[in-house]
Structure formats: C-alpha cells, structure tokens
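Enquirer: following is a predicted model, sequence given first.
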Amino acid sequence: MTTYLIQNARVLGGEPTDLLLRDGVVAAVGRGLTAEDAEVVDAGGLVALPGLVDLHTHLREPGREDAETVESGTRAAALGGFTAVHAMANTDPVADTAGVVEQVWRLGHEAGHCDVFPVGAVTVGLAGQRLAELGAMADSAARVRVFSDDGHCVSDPLLMRRALEYVKAFDGVIAQHAQEPRLTEGAQMNESELSGKLGLAGWPAVAEEAVIARDCLLAAHVGSRLHVCHVSTAGSVEIVRQAKEQGWAVTAEVTPHHLLLTDQLAATYDPIYKVNPPLRSAEDTAALRAGLAEGVIDVVATDHAPHPFEDKDCEWAAAAFGMLGLETALSIVQETMVDTGLLDWAGVAERMSFAPARIGRLTGHGRPLDVGEPANLVLYDPSVRRVVDAAELASLSRNTPYAGMELPGRVVATFLRGRATVLDGKAC
C-alpha cells in the first residue's frame, strides 16, 4: 500500500498541518512531517474532512443496471468525497433477504471505490404487507443496521410499530419515507398556488408531516430509533424539533437539492426537477437550512437517484422521480451552508460524516483525523468554481438538475483506508 504524506491541509478548515497515511491509518499529524517512502500530496489551500458518509444512495443494482451499477455509483461517490454509502433497498429483486444484501455488499467490496452498506427493506417486496427478514439481514455478512422501504411509505401504523420493535434487538434503525399515500395519489409537485396555475396535482406538506408525527410517537412508545428520510417542509422541521426536545431517539436528513432548489423550477415543466418529495417553497428551503444549522436536522444525505435518459426525457407526469446527487453534494452544502455562514467546516464534517456514521452504526467511518484512526478522508478545494457538465459525471445516468450551473468547490482527493480512490480530481 502506498504511503502518502499530505502537506499543509486545513483539517476541518483549521490551521495548515501535515497528515501521514500509512498501512491504512493516520500514522502522524503535525507540522513539518517527513517520510522518505511517502508520495507527497501538496494540500496547500485545501480543506481536509473525514471521508463523507451517505445514508441515502440508490445504486440500482441488481435489476436496473441501465441506470447505475454499484461500480459506477461508488465511483461517483468517491469523486464526491464519499468513503461510505448506504445503498437503498428498491432494487430488482428488492433487498429484503440476506442473499440480496450480501450480493450488494460484495459488489461494493469488489468495486473498491468506497464501502457499501446495504439498506434492508422493511417489508417484503416493499409492498407494506409483512415484515421482511430483518434479523437475517442484520446477521448477514452485510451486517445491515438501517432498514427502509424508501420510495414507499410504511403507512400501516401496526406494521411500523412492529418494525421499530424488531430492530431494537440489534440496535437497528427504521428510515421512514414519510408520505401518506392517500394524500398524494397522483401528486406531481408541491401543493401551492403555482401547482394550480401549472395544472399539476399538488403534493401537500401535511402528507409528509402527518407520517413524521405519527412515527415519532411510535418510536417514543416502543423506545426505538427512527430516522426520517429527506425532510422537505418547515412543518417537518418543527415536528422533529419537538421530538428531540422530548428526548426521543429521532434523527432526520435533508437532501442537497432541497437546500438549494425550489418549486418555482417546476414552471419550466422540465422533468429534471421532478423529485420525491417534491421541491418545496423558498420558505421551506430557508427552514431546512436553519434546521440543519441548528442540528435539528442531523444529516445531509444525497438521495442519489439515477435514471436512464428515456425515464426523464418525456412529459412531466410520465417522468420518474429523482435526481443525481453524489458528485455535487459537497459543493451545494458549501453554497447553501458554508458560504452563507450557517455552518463551518467542522459542522459540515458532523453532518456529512460523523452523524451519518453514528446513525448507521459504522465503526470504521465518521472518525476524526487523529493518529491511529482509519485513513478515510477527502481533500477539498473551496476556492474554485466550476460549471457542472452532465457528460463528465461518473454516473451512468445524466439526470442532474445542476447541469450548466456554476457551483463552488472541487474534490481534489479521496482516500479509503489510506488508498487513493481519487487523485487530482480523477478516479484512480
């Protein structure tokens, strides 16, 4: 394994220091380090962060390899600064058995760009009828600790209660896609005056908020852990805040696109902006930023959702929900949170590395860049600006809403246990 001497990196945005990476760990930290056997990386002006951890990634394999594979998706993740991703269960076949989650886990290991931690389905086939093999997935080689029917809400309160009770045995967490199905039948965009003008069926905020409120109460009742996926409304932030104030074991995530984009983009009728939950109002976006800054929202998660060209190049109503997110996440967090003064780089590390690793119960990720810790880190240049070119993305899909947009920052290097997966901005 190559030994790397990273010189003059600003760890968590602090004063420049050197990092020696050897045998998969951080071997030394300090000024003026030397190592004759090391490959030197000049990190002057770069911020060093612990490797990012994504709690919410769609890798599509098995079943939709035309949209993404584990190999292509994890390459995109590494280019975005991630050393670990949680792969959602809505594959074909669904990741609702030990066999499927182990397949995804092994594909990630073989690809080698970043670690892949499969998310197990809560219910068989995501159908919401009966619990999947939660215990078998937890005991498998993949060691699943996060379970979600993402893309579908576990709308049955009794089933949700049973799932929360079940995962307590192995300290698991249920990650809920909060969407009351009866309130969102045929919904296409955020319910507002604009949805009426555009003739697109509205998606009310209460459809999300009602499920979050119910599940917070259920989690408190059974003493289990609940994680709320892709919070998108100001009301949802307040419900999560109240749950946390009660001391309940509730965590929440927000996506980069809900921090930056608003429902006004639907006026273009361009399906690139069609996503679940939908883009919300500017007031919601402001509340999400404030909630993330305060820590009411624990995590930024990408909800990276690749789709082939034909699933997006069609009329709005027929188009698939979802956007790419892995390669642009850190830039959007800089744009919306760091450059606005809402977070410093230590805060970014907490919300994009430490907190998601804690929620996912990961042991080798989300660790400080201290001596003896796994050498999982990203070097990031916040001083540059770049125009997003969809054709240059590593994903097999091209459904990014940021194409042609100028964003700040660039991932220069990513290291997974001391091995470079990205150098000079290019995948290794």
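Expert: Nice, I can see it. Every value quoted in this text rests on a predicted model; they were computed, and no experiment measured them.

Enquirer: please count neighbours and contacts with C-alpha atoms only from this point.
Expert: Fine.

Enquirer: please, which helix or strand holds the residue lying closest to residue 239 once chain neighbours are set aside?
Expert: Once flanking residues are discounted, residue 239 sits nearest to residue 213: 6.3 Å by CA to CA, 6 or more residues apart in numbering. Assigned by DSSP states H and E, residue 213 belongs to helix 205-222.

Enquirer: and residue 348, by the same measure?
Expert: Secondary structure assigned from DSSP H and E places residue 348 in helix 345-349.

Enquirer: helix or strand right after that helix?
Expert: Downstream of helix 345-349, the next assigned helix or strand under DSSP H and E is helix 355-359.

Enquirer: one step back: can you list contacts of the helix holding residue 348?
Expert: If you take CA atoms under 8 Å, 6 or more residues apart in numbering as the criterion, helix 345-349 is touched by 12-13, 49-50, 52, 293, 333, 338.

Enquirer: hold the first one in mind and look at this next one:
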Amino acid sequence: MSLLLKNGLGLLEGKLSPMSLLLQDGRIQGINLPIETADQVIDLHHAFVSSGLVDLHVHLREPGFTNKETILTGSKAAAHGGFTTIGAMANLNPAPDTPTRFLKQQQLNREAVVKIKQYAPVTQKRAGKLPVDFTALRQAGAFAFSDDGSGIADARVMYQAMQKLAKLGLPLCDHAQDMTLTAGGVLNAGPAAKKYAVPGVDKVSETSQIARNLVLAAATGVHYHVCHVSTKESIDLIRFAKSQGVHVTCEVTPHHLLLDETMIVGEATQYKMNPPLRSVQDRLACVAGLLDGTIDLIATDHAPHTAAEKKQSLSTAPNGIVGSETAFALLYTTFVKPGVWSLTQLIKWMSTAPQTLFQLNHVGQLHRGDPADIAVFDLKTATKIQASDFLSKGHNSPFIGQTVYGATVMTLVDGKLVYRRD
C-alpha cells in the first residue's frame, strides 16, 4: 500500500522548503516526486515534516509499576510527542538483568506503538554490586547498559563494567550521582531549598561521580554516556574530557534547559526531579553546552507518577516529571521561534544525534529507502498544554497550562499512523 504525504514543509539545506513524501511498504519510496495520487493521500497543509524524534531516556514502568505507566500508554505518549524510537530504562521489577528476563521484557515491549530500544542494567538487580553478563545480554538484544535511577558507588564495579563494555563496543549510560552525598536531599542546595525548608542536594554529588567515571572511561576506552547532566561544573568536566580524546557523550533534559530553582512555584512537587533543578547559571550552561557541542543530545527522562504520589509532601513525593508529549513544542517555542536555536539544530539534538551516536541503524531518516519513521508538527498554531490531552498515565508536569507552538499533527512508524491529531 502506498501513502502520499503532500504539501508539507521539510528542512532542505537548513531552510523550510516544500516537501511531499511517497511511502511504500513501510519505507520512503520518494521525496518530491511529480505525483498526486496514491492508495492514500494526506494533505499536510504546510505542516513541518521531520524524521521521527528519538528519545534515549524513557521510563515505561512495566513490569512492576503499571499504576504509573504501561508500555502501551508510554509508547502512545511518545508517539503523541513525535517520537518514533525510544530507549526504555531498566529500573523495573524485575529488572531485565538476565537473558531470560530481558527476553521477557522484549516480549512485553511488543505492546508498543513505537520502536523500543531496551536498556539492560549494568549490575545485577541494579544493586551496584555485581556486574551482569554483558555478552549474554547483548546477544539477547540490549543496545546499551544503565543502572539509571541509581549511581554505582563501587569504583571497582564501574571499572570492570567499562572494561567489558569497551570490548563489546556498547555504551555505558551513567546516572551520575554519589548517593552518599544526596541522602535526604529534596531540592538543589540553594534558595528554593531554603524557601521550602527542605534538605538541599549539593551539585558535587553529580560532579564528583562524573569526574571519577571520566578517569575510568579514559583508561578503558568505553563509550561513556552521562545521563541528564545538570550543572555547569559537570559540563566543564565533560568538555575538558572530550578535548583529551575521552569517548564521552552526554544528554540534557528539556526541564533542565527550560527551568531552574528560581522558577519553582505553587505545587512544588511538580518541579521535583532527580537531578534537581539547579541555578540560573547551571541552566544557561546547559544551553551553552548544547550550542558548543559539549552536550550531544536532548532526552526527556519521561518519568510518570500517579497524582496521589505527587500530592504527597515535598519531602516524600517521588522525583520526576513526564516529558514525552511536551518536549518538542516547549523547546521549539522557547528556543527556535525566537531565534536562539535553528530548527535544524533542534532536530539534530532530538533525532539525528541519538541515531548516529548510538548507531541506531534501523531508525528512519528522510532519505529514500529509509524506514518511514516520520513526525509532522504544526509550527504556526498556538495550543495550550492540557493534562486531558495526555496519552500517558502520568500528568505530573509543571508545564500544564502553557501556550506553545509545534504540536504534533501525526506520527508514523514504518509508514503506519500511530498518532494523528483530531
């Protein structure tokens, strides 16, 4: 079956230009061909056509925490945000830390409407004590390894894991946090923690772990990827390590680009995440780090929780916000529309870079013969972010009520419509 997406706008040599796509059997058959008919024709009315977005940091919560999210609802939320491929973290119950458990997880992931790349843990039960069988888990389908949600305290365990993953050529994605330095911390150690009278989280809990692991990465040659970087000092360390030839990459979340501790208002638990929102200077350093190439990509760290959990006290409510459904529109509105970034840069950080750096060869780009993984966005119409529009089970977002541009019109995975705006 053929599908013609006509009258769209695509990025050609950095400029928005007319674009039509002919899709056939799940792949891009042609671009701007002189045809007007196909088995199905969709007029895009000059909406922006992009390669599908790629989010390397998502928490789908199944199995173990399906009151928060399921693979189906989380993948629908991703599709709603224009994502066609997502990296699912391994902080599940049970964690997919053996080949048998990993293969069971792969079976569950078939419920998704988008493509899922599954992480395996670095250590058994994500306990930070004993490394997993990396070779067996790679053979089972793991594309990368992470104990995300917990830092690995034991340097020997981290060193051994890096040595083995370097030989396999697979990334180690690090939740860079010294847990002994954050025990009991709620918000960044700064004015917001004082205002709300809660213990602070000192940024050295992140930077000290990154510093140690950069040394180990240099010694092993592993691809060391830092998750959700949040401080100026962390970015400075990574920038220096890159200049010395260390194979390090890193990501930043939309919320660390858009928010800082001075913006925490109202229901403060909606602003509670790990790592916490930092200072104004840290937020600006994150933006600068993207622009100078120190930070390689943007990942949402989509972390759904129930409304009841987020209504607890600031000290007891869980960390995390949802991000799959709002990331592109928020970043487009805040940075691209006023000219801080180009649209080309945003698509690079949210699509091209994760594909390239993590060698996701199955993921589509807008080239003839590629899988038809496509997102279409309305850049002209203002919309309001509303919880009632979310497809995620989680509505824990501080951005609800904001007016944005760049809402998703439709998302296709292998040429199949998996989301279409009413």
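Expert: Arrived safely, thanks for sending. Predicted model, so just to flag it, every value in this text is computed and none were measured.

Enquirer: quick revisit: relative to the second structure, which residues correspond to the helix holding residue 348 of the first structure?
Expert: Per the alignment by TM-score structural alignment, helix 345-349 of the first structure matches residues 343-347 in the second structure.

Enquirer: cool, and stretch 323-332 of the first structure?
Expert: Mapping stretch 323-332 of the first structure onto the second structure (TM-score structural alignment) gives residues 321-330.

Enquirer: span of the matching stretch from start to end?
Expert: End-to-end span of stretch 321-330 of the second structure (CA to CA, to the nearest Å): 14 Å.

Enquirer: and what of stretch 278-285 of the first structure?
Expert: 12 Å.

Enquirer: residue 163 of the first structure in helix, strand or coil?
Expert: Assigned with DSSP: H, G, I helix; E, B strand; the rest coil, residue 163 of the first structure falls in the helix class.

Enquirer: got a list of what the corresponding residue of the first structure for residue 262 of the second structure touches?
Expert: Aligned by TM-score structural alignment, residue 262 of the second structure pairs with residue 264 of the first structure. Residue 264 of the first structure makes contact with 194, 281, according to CA under 8 Å, 6+ apart.

Enquirer: just to revisit the earlier point, can you tell me which of the contacts of helix 345-349 of the first structure is nearest residue 358 of the first structure?
Expert: residue 52 (12.4 Å; CA to CA).

Enquirer: confirm for me that that closest one is in contact with residue 79.
Expert: No: with contact defined as CA atoms under 8 Å, residue 52 of the first structure does not reach residue 79; the gap is 10.9 Å.

Enquirer: what segments of the stretch 51-200 of the first structure are helices?
Expert: For the stretch 51-200 of the first structure, helices defined by DSSP state H, counting those that start in this stretch occupy the ranges 70-79, 98-111, 134-139, 157-167, 193-198.

Enquirer: residue 228 of the first structure is nearest to which of those?
Expert: Closest among those, using CA to CA: helix 157-167, at 13.0 Å.

Enquirer: list the contacts of that closest one.
Expert: Against helix 157-167 of the first structure from outside (CA under 8 Å, 6+ apart): 122, 128-131, 134-135, 154, 173-174, 215, 218-219, 222-226.

Enquirer: look up how far residue 397 of the second structure lies from the residue positioned nearest the centre of the second structure.
Expert: The centroid of the second structure falls nearest to residue 299 when counting by CA atoms, centre = their mean (2.5 Å). Taking CA to CA as the measure, residue 299 of the second structure falls 16 Å from residue 397 of the second structure.

Enquirer: swap in residue 42 of the second structure?
Expert: For residue 42 of the second structure, the distance to residue 397 of the second structure equals 33 Å [CA to CA].

Enquirer: ok, the two, which is more surrounded?
Expert: residue 397 (23 against 13; other CA atoms under 10 Å).

Enquirer: ok so, going back, which residues in the second structure does whichever helix or strand comes after the helix holding residue 213 of the first structure align to?
Expert: From helix 205-222 of the first structure onward toward the C-terminus, using DSSP H and E, the following helix or strand is strand 226-228. The counterpart of strand 226-228 of the first structure in the second structure, using TM-score structural alignment, spans residues 224-226.

Enquirer: most widely separated two among the contacts of helix 345-349 of the first structure?
Expert: Top of the distance list for these (CA to CA): 50 and 293, 18.9 Å.

Enquirer: who has more neighbours out of those two?
Expert: Set residue 50 of the first structure next to residue 293 and count neighbours by other CA under 10 Å: residue 50 wins out with 30 against 20.

Enquirer: what is the burial count for the residue nearest to that one when sequence neighbours are not counted?
Expert: Counting by CA to CA, 6+ apart, residue 377 is the residue found nearest to residue 50 of the first structure once chain neighbours are left out, at 4.2 Å. Residues contacting residue 377 of the first structure under the criterion other CA under 10 Å number 30.

Enquirer: now which residue in the second structure aligns to residue 377 of the first structure?
Expert: Match for residue 377 of the first structure (TM-score structural alignment): residue 374.

Enquirer: now residue 131 of the first structure
Expert: Residue 131 of the first structure maps onto residue 131 in the second structure, by TM-score structural alignment.

Enquirer: show me what contacts residue 276 of the second structure?
Expert: 186-188, 201, 230.

Enquirer: could the residues you listed go into CSV alongside neighbour count?
Expert: Listed next are those as CSV, based on neighbours: other CA atoms under 10 Å:
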residue, neighbour count
186, 27
187, 32
188, 26
201, 23
230, 28
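
Enquirer: and of the residues you listed, the nearest to residue 38 of the second structure?
Expert: Nearest to residue 38 of the second structure among the contacts of residue 276 of the second structure, with distances taken as CA to CA, is residue 230, at 47.7 Å.
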